[in-house]
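[1] Fold the following, please.
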Amino acid sequence: MPNTASAKKRLRQNETRRLRNRAARSTVRTSIRKVREAVKAGNGDDAQTAYRVAQKQLDQAAAKNLIHRNAAARTKARLNKLVKTVTAA
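    Sure thing, here's the model as predicted:
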């Protein structure tokens, strides 16, 4: 347990940030899952729409250092590849 006032404040800040980061990461994961589900269902229009949302959320998460920027780029590339398989078919 923190003893000083500054350590107590830091603990409160860390808890708030942890919850905010968890919520943001969860949102990103949900958007990625929606893209994959749309692709699996074979719905090209929904997949493209979901991909645009996921792309934006991944970029925002990378900008806030929630995930590494290369991890965001890699995920976007893989999702885009999936979406193209549905739209081309």
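[2] only C-alpha atoms for contact and neighbour calcs from this point on.
    OK.
[3] Which residue lies nearest the spatial centre of the protein?
    When Cα atoms, centre = their mean is applied to the chain, the residue found nearest the centroid is residue 28 (2.3 Å).
[4] wait, what's in contact with that one?
    If a contact means Cα atoms under 8 Å, 6 or more residues apart in numbering, then residue 28 has 54, 57, 58, 61 as its contacts.
[5] which one is residue 25 nearest to, not counting chain neighbours?
    With sequence-adjacent residues excluded and distances taken as Cα to Cα, 6 or more residues apart in numbering, residue 25 is closest to residue 66, at 7.1 Å.
[6] quick one more, to check against the first:
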Amino acid sequence: MPNIKSAIKRVKTNASANAQNSHTKSTMRTAVKKAENASLNNEENVKELLQSAIKQVDKAASKGLIHKNTAARKKAQLMKKA
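    Model (predicted):
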């Protein structure tokens, strides 16, 4: 544990940022998997799940969690499968 006050603050902010980033990325991955599975199984709610997944991918890209080209690639793959 650091002794300097600013270093202590950085540890706290890094921990909270890491938790938020992990949650956002996990939510994105889950949404993508749900959309892929729904399109493979020809479920009725494919459209809603696809919109949700694209929204999560865009959110992760805007926050800098994934690169914008990666987001574009994921969205293109989702649209192709649907």
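[7] With respect to residue 20 of the first structure, which of the contacts of residue 28 of the first structure is nearest?
    Using Cα to Cα, residue 61 is the member of those that lies nearest residue 20 of the first structure, at 11.6 Å.
[8] Now name the helix or strand holding the closest one.
    Assessed by DSSP states H and E, residue 61 of the first structure sits inside helix 44-63.
[9] and after that helix, which helix or strand comes next?
    From helix 44-63 of the first structure onward toward the C-terminus, using DSSP H and E, the following helix or strand is helix 69-88.
[10] which residues are contacting that following helix?
    Applying Cα under 8 Å, 6+ apart, the external contacts of helix 69-88 of the first structure come out as 32, 35-36, 39, 42-45, 47-48, 51, 54-55, 58-59, 62-63.
[11] With the first structure overlaid, how far apart is the strand or helix carrying residue 24 of the second structure on average?
    Taking DSSP H and E as the criterion, residue 24 of the second structure maps to helix 5-40. Averaged over the aligned pairs, helix 5-40 of the second structure sits 0.4 Å from the first structure after superposition, using mean Cα distance after the TM-score superposition for the first structure.
[12] Please state the offset of that helix from the chain centre?
    Going by Cα atoms, centre = their mean, to the nearest Å, the spacing between the C-alpha centre of helix 5-40 of the second structure and its chain's C-alpha centre is 7 Å.
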